[in-house]
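Visitor: sequence first, then the predicted structure, then my questions.
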Amino acid sequence: MPPSTLFRVLLLAAAVGLAGCAGLPSTSDPKSAAEAYLDPQPPPDAVIVWGPYQRQFGELRMPEGAGPHPVVVMLHGGCWLADYDQGYMAGLADAVRDEGFAVWTVGFRRIGEPGGGWPNTLFDVAEGTDHVRELAAEYPVDPERVVAVGHSAGGQLALWLASRRSQPDDSPFRDETALEIDGVLALAAAADLAGLSDRRTCSDAATRLIGGSPELHPDRYALASPVERVPLGVKQILVNGDLDATWSAPADAYYEAALEAGDPVERRVVTGAGHFELVDPRSSAWPVVRDALRELVDGETPSPAADIAP
């Protein structure tokens, strides 16, 4: 089998597996969803290692112009599992870069590889995000204008980043010097870890991330699950596809909790979209994602309780 054909087969197998974790409705064809990601993915402008472990690196994409440019910290999904990495979000990262943002896609150790899961997955995301300050010494990026964007499991991580300064005093993740996150764009966010654990979603990935059930480790869920960390005190926009029931449930639970806590949060539901359309700049969801990102970076405060169907 030619190498290019083998690559496409392996990529299709991985994407079909990720589609299965996404919980696509029975009317959807996971293979069709996966085939959208068989095109060669665009490479980053630079790959920068920031730590000693294999997954402690970031992919940097820089827009044209002198800068300094606002920064999007991008976090991939895949149920926190070692089977999946940042590759499927490269098209989205390029599209965001073309909108004038520096894009820093953070790698992190995942479940199923040495050091993955509690607590190192979270530590890696935190340290990789803080590395934006180091980037500013070499690249025209603005560490004072940072928005976190995450898809699925990455949506949990993006929301969690905004909680680091307000973690309890005894939390290992509390850091008052953490890079400040100005806003979060959470795409199909896995924002309710206890709910996902109860439903054993995606091969019980949330339970595996935390290292046990909510009954066994309520303290860990309280520190890691965004639904238990509200209010975050930053602008947040949640985007979901109306065909993506599996990942709409945790996002809905988070949305209600954030509203009740008084957070400036908005939810947008894209009609006819599933899980992967949210990270595909060729899909009808892209204008919704693009506009939400612009609002967060431009400093507009979203209005609560808005469902948008383009």
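Guide: Arrived safely.
Visitor: for the rest of this, base every contact and every neighbour count on C-alpha atoms.
Guide: OK.
Visitor: check the gap between residue 174 and residue 189 for me.
Guide: According to CA to CA, to the nearest Å, residue 174 and residue 189 sit 22 Å apart.
Visitor: repeat that for residue 128.
Guide: The value you get for residue 128 to residue 189, if CA to CA is used, is 20 Å.
Visitor: count the residues that sit near residue 21.
Guide: 18 (other CA atoms under 10 Å).
Visitor: repeat for residue 282
Guide: The tally of other residues near residue 282 (other CA under 10 Å) stands at 14.
Visitor: residue 64: what secondary structure?
Guide: coil (DSSP: H, G, I helix; E, B strand; the rest coil).
Visitor: so it sits right up against residue 100, yeah?
Guide: Yes - applying CA atoms under 8 Å as the test, residue 64 and residue 100 come out as touching, 7.2 Å apart.
Visitor: more neighbours, residue 174 and residue 189?
Guide: A direct count of neighbours by other CA under 10 Å for residue 174 and residue 189 places residue 189 higher, at 29 against 16.
Visitor: for the longest helix along the chain, name the packing helices and strands.
Guide: Ordering each helix of the chain by length in residues (DSSP state H) puts helix 3-22 first. Applying 3 or more CA pairs under 8 Å, 6 or more residues apart in numbering; DSSP states H and E, one finds that helix 3-22 contacts helix 30-35, helix 201-210.
Visitor: comparing those helices, which comes out most buried?
Guide: helix 201-210 (a mean of 22; mean count of other CA atoms under 10 Å).
Visitor: who are the packing partners of that one?
Guide: Against helix 201-210 (3+ CA pairs under 8 Å, 6+ apart) you get helix 3-22, helix 193-199.
Visitor: so can I have a markdown table of the ones you listed showing distance to residue 59?
Guide: Listed next are the helices and strands packed on helix 201-210 as a markdown table, based on distance: least, CA to CA, whole Å:
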| stretch | distance to residue 59 |
| --- | --- |
| helix 3-22 | 20 |
| helix 193-199 | 27 |
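Visitor: highest mean neighbour count out of those?
Guide: helix 193-199 (a mean of 19).
Visitor: also this one, for the comparison:
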Amino acid sequence: MPASEDEPAVLASDQNQDPNHAQTQTPAPMRTQVGYGELLSLETRPSDSTITYGEDPLQRVEVWRATAPANTALVFIHGGCWLNAYDLNHAKGLYHALAEKGITTYAVEYRRTGDEGGGWPGSLHDVSAGITASLDDVARNNSKQTVVLAGHSAGGHLALLAAQSLGAVSLGAISQGTMSPDALSQDTINSGNANSDLANNTNVQIQSVLGLAAITDVAKYAMGTNSCQSATTAFMGGDPSSVESAYIAATPDSSKSDIPFHLLHGSSDSIVPVHHASLIGAASTIVPSGGHFDWLHPESTSFHALLEVINQHGY
């Protein structure tokens, strides 16, 4: 799906080059089709602080504070097929790079398939509470920052769903332990009014939710045969025919969110096919030849497209 004319260009070139600077070194070509293993060798630094939002050690948010003047905070939900084999660490290169660009990054950890309390809908409960804990921190430290929510792959799926639920209950009550996470029912997910209660709770509003290679059609994804697709039924607690109502509840719907959806996808993603970027009511940006893990690598075309979109929504 081509990006609309309202969206940032994915591949930009300077057509008004100053002849007085003809000897300027040409930047190295940006990457596509980054492998998962390459993410693990990227330059990183430890997080600056940790926020807890529950009693389980996995119920935490790691914060990378911006090292340049910060106008934007990004709350990020990592992917990994919803499996506990993949934690937030594989995206540390992204958090580090964003902080270097002046974007304070909140990396939400959460219980996943294989963890007690993880799976559907427990992982969504954790993510929603982690987002609110992050917003509370933004409000305490710099309430003038613009906040963007984003998630990659399975984390993008959860970020989109969380955006639908943010206004339905006071998520601060969940993070503070005064409301059970089980209160996040299907009615909660579908209610919309995304920023109303949240604004009352933290005085901070999310401007947009970005799905990076996000899984948006969970039922169709569950019918696939790659390793990540095959993990869907374990996360959902059954296949689409046996737990149909769960799959309906777990399908993102932009019409049920006051927070705008923006889907970013590589055209050559072999793990989450590009048709997942086609969602009624959502903006989309497609990176030609982009792969699944490119979004997490700061030398990729996709990373620079992500920066453009964050800047578009955040400043």
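Guide: Structure's in. What do you need? Worth saying up front: this structure is predicted, and the values here are computed from it rather than measured.
Visitor: residues contacting the residue lying closest to residue 201 of structure 1 once chain neighbours are set aside?
Guide: Excluding the flanking residues, the one nearest residue 201 of structure 1 by CA to CA, 6 or more residues apart in numbering is residue 21, at 7.5 Å. Residue 21 of structure 1 is in contact with 78-79, 201-203, counting by CA atoms under 8 Å, 6 or more residues apart in numbering.
Visitor: tell me the one of these nearest residue 253 of structure 1?
Guide: Closest approach to residue 253 of structure 1 among the contacts of residue 21 of structure 1 (CA to CA): residue 201, at 15.0 Å.
Visitor: how close does that closest one get to residue 233 of structure 1?
Guide: The gap separating residue 201 of structure 1 from residue 233 of structure 1 is 29 Å, by CA to CA.
Visitor: where does the longest helix of structure 1 end up in structure 2?
Guide: Following TM-score structural alignment, helix 3-22 of structure 1 has no partner segment in structure 2.
Visitor: so that helix versus helix 201-210, what angle?
Guide: 90 degrees (axes from the mean of the first three to the mean of the last three CA atoms, to 10 degrees).
Visitor: quick revisit: higher neighbour count, residue 64 and residue 100 of structure 1?
Guide: The neighbour comparison of residue 64 of structure 1 against residue 100 (other CA under 10 Å) goes to residue 100, with 17 against 13.
Visitor: quick one: map the more buried one onto structure 2.
Guide: Match for residue 100 of structure 1 (TM-score structural alignment): residue 102.
Visitor: so that match is in contact with residue 64, correct?
Guide: No - with contact defined as CA under 8 Å, residue 102 of structure 2 does not reach residue 64; the gap is 10.2 Å.
Visitor: now do the SS call for the residue most central in space within structure 1.
Guide: Centroid-nearest residue in structure 1: residue 150, 1.7 Å away (criterion: CA atoms, centre = their mean). Three-state call for residue 150 of structure 1 (three-state DSSP): strand.
Visitor: relative to residue 234 of structure 1, how far out is the closest residue to it other than its chain neighbours?
Guide: Nearest residue to residue 150 of structure 1, sequence neighbours excluded (CA to CA, 6+ apart): residue 75, at 4.6 Å. Here residue 75 of structure 1 is placed at a distance of 18 Å from residue 234 of structure 1 (CA to CA).
Visitor: so for the two, which sits in the more crowded spot?
Guide: residue 75 (27 against 19).
Visitor: map that one onto structure 2.
Guide: Here residue 75 of structure 1 is matched to residue 77 in structure 2, going by TM-score structural alignment.
Visitor: doesn't residue 105 make contact with its match?
Guide: No - Residue 77 of structure 2 lies out of contact with residue 105 (CA under 8 Å); the separation is 10.5 Å.
Visitor: and for the counterpart of residue 240 of structure 2 in structure 1, nearest residue in space, chain neighbours not counted?
Guide: Using TM-score structural alignment as the criterion, residue 240 of structure 2 maps onto residue 214 of structure 1. The shortest distance from residue 214 of structure 1 to any non-neighbouring residue, by CA to CA, 6+ apart, is to residue 194 (5.9 Å).
Visitor: mind checking how far that neighbour is from residue 293 of structure 1?
Guide: Going from residue 194 of structure 1 to residue 293 of structure 1 by CA to CA gives 28 Å.
Visitor: also residue 239 of structure 1?
Guide: Counting by CA to CA, the gap from residue 239 of structure 1 to residue 293 of structure 1 is 11 Å.
Visitor: which one of these two has more residues nearby?
Guide: residue 239 (26 against 23).
Visitor: what lines up with residue 202 of structure 2 in structure 1?
Guide: In structure 1, residue 202 of structure 2 lands on no residue (TM-score structural alignment).
Visitor: number of nearby residues for residue 202 of structure 2?
Guide: 21.
Visitor: and for residue 134 of structure 1?
Guide: 12.
Visitor: that one should be in a helix, yeah?
Guide: Yes - assessed by three-state DSSP, residue 134 of structure 1 belongs to a helix.
Visitor: quick one: map it onto structure 2.
Guide: In structure 2, residue 134 of structure 1 lands on residue 136 (TM-score structural alignment).
Visitor: the nearest residue to residue 51 of structure 1 once chain neighbours are set aside and residue 219 of structure 1: what is the separation?
Guide: Counting by CA to CA, 6+ apart, residue 51 of structure 1 lies nearest to residue 57, which is 6.9 Å off, once chain neighbours are set aside. Distance, residue 57 of structure 1 to residue 219 of structure 1, using CA to CA: 29 Å.
Visitor: wait, which of the helices and strands packed on helix 201-210 of structure 1 is closest to residue 117 of structure 1?
Guide: Comparing those by CA to CA, helix 193-199 comes nearest, at 13.2 Å.
Visitor: and the helices in structure 2, which stretches?
Guide: For structure 2, the helices defined by DSSP H cover 36-39, 92-100, 122-142, 154-165, 171-175, 186-190, 196-202, 218-222, 227-230, 232-236, 244-249, 301-314.
Visitor: okay, the closest residue to the match of residue 134 of structure 1 other than its chain neighbours and residue 75 of structure 2: tell me how far apart.
Guide: Leaving aside its sequence neighbours, residue 136 of structure 2 sits nearest to residue 202 (CA to CA, 6+ apart; 5.6 Å). To residue 75 of structure 2, residue 202 of structure 2 is 15 Å away according to CA to CA.
Visitor: coming back round to it: residue 57 and residue 219 of structure 1: which is more packed in?
Guide: residue 57 (21 against 11).
Visitor: just tell me what the more buried one corresponds to in structure 2.
Guide: Using TM-score structural alignment, the partner of residue 57 of structure 1 in structure 2 is residue 60.
Visitor: no more questions from me, cheers.
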